[in-house]
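Undergrad: pasted the sequence and its predicted model underneath.
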Amino acid sequence: MVTTIQIKEDTKSTLTQMKLFERETYNDVLERLIEDVHELNDETKKEIESAINEIKSGKYITHEKLAEEMGF
């Protein structure tokens, strides 16, 4: 079954920019996005939350600092 939905013009523009190739349909783009969301299982969400907390608490190293430490 095919249906029509109303979206804002800027949303349509964003979907257009997200196409992997010119002839990809908006339905394909939306299905890809939905699949990506479903792939975030509970464990992945916990890992993301943990990483965000580490960054907020200052437990990270910049690319520049890492490169310096590794001698690049």
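TA: Now that the structure is in, tell me what you want to look at. Numbering: from 1, shown residues only.
Undergrad: okay, CA-based contacts and neighbour counts for the rest of this
TA: Noted.
Undergrad: who does the helix or strand containing residue 36 touch, helix- and strand-wise?
TA: Assigned by DSSP states H and E, residue 36 belongs to helix 26-38. If you count contacts as 3 or more CA pairs under 8 Å, 6 or more residues apart in numbering; DSSP states H and E, helix 26-38 packs onto helix 9-18.
Undergrad: and here's the other structure:
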Amino acid sequence: MAGEVTTIKITPGVKQRLDRLRRYPRESYNEIISRLTTEKEEEGITEEDILDIEEALEDIKAGRVYSTAQLKQKLGLD
């Protein structure tokens, strides 16, 4: 529910780190923590990443891969 709050205990070191992460002087700890957790959640693997991985696995299964030595030979870099 909006308006509800809770209290958490943090060490002085964590408080100092949160203070350094402030984007503006009056940014609340709640805003800092919310921003950090949102940014972390958004860092995850994307759908495009998953599709690229699946495509690469299919290439491996189908033998559409080369070793470094094979690639050098194919490109005439021996």
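TA: Alright, I've got the coordinates. A quick note: this is a predicted structure, and the numbers were derived from the prediction, not measured.
Undergrad: one step back: so the helix holding residue 36 of structure 1 corresponds to what in structure 2?
TA: Residues 29-41 of structure 2 are the counterpart of helix 26-38 of structure 1, counting by TM-score structural alignment.
Undergrad: and the gap between the counterpart of residue 10 of structure 2 in structure 1 and residue 26 of structure 1?
TA: For residue 10 of structure 2, the aligned residue in structure 1 is residue 7 (criterion: TM-score structural alignment). According to CA to CA, to the nearest Å, residue 7 of structure 1 and residue 26 of structure 1 sit 12 Å apart.
Undergrad: who has more neighbours, those two?
TA: residue 26 (14 against 8; other CA atoms under 10 Å).
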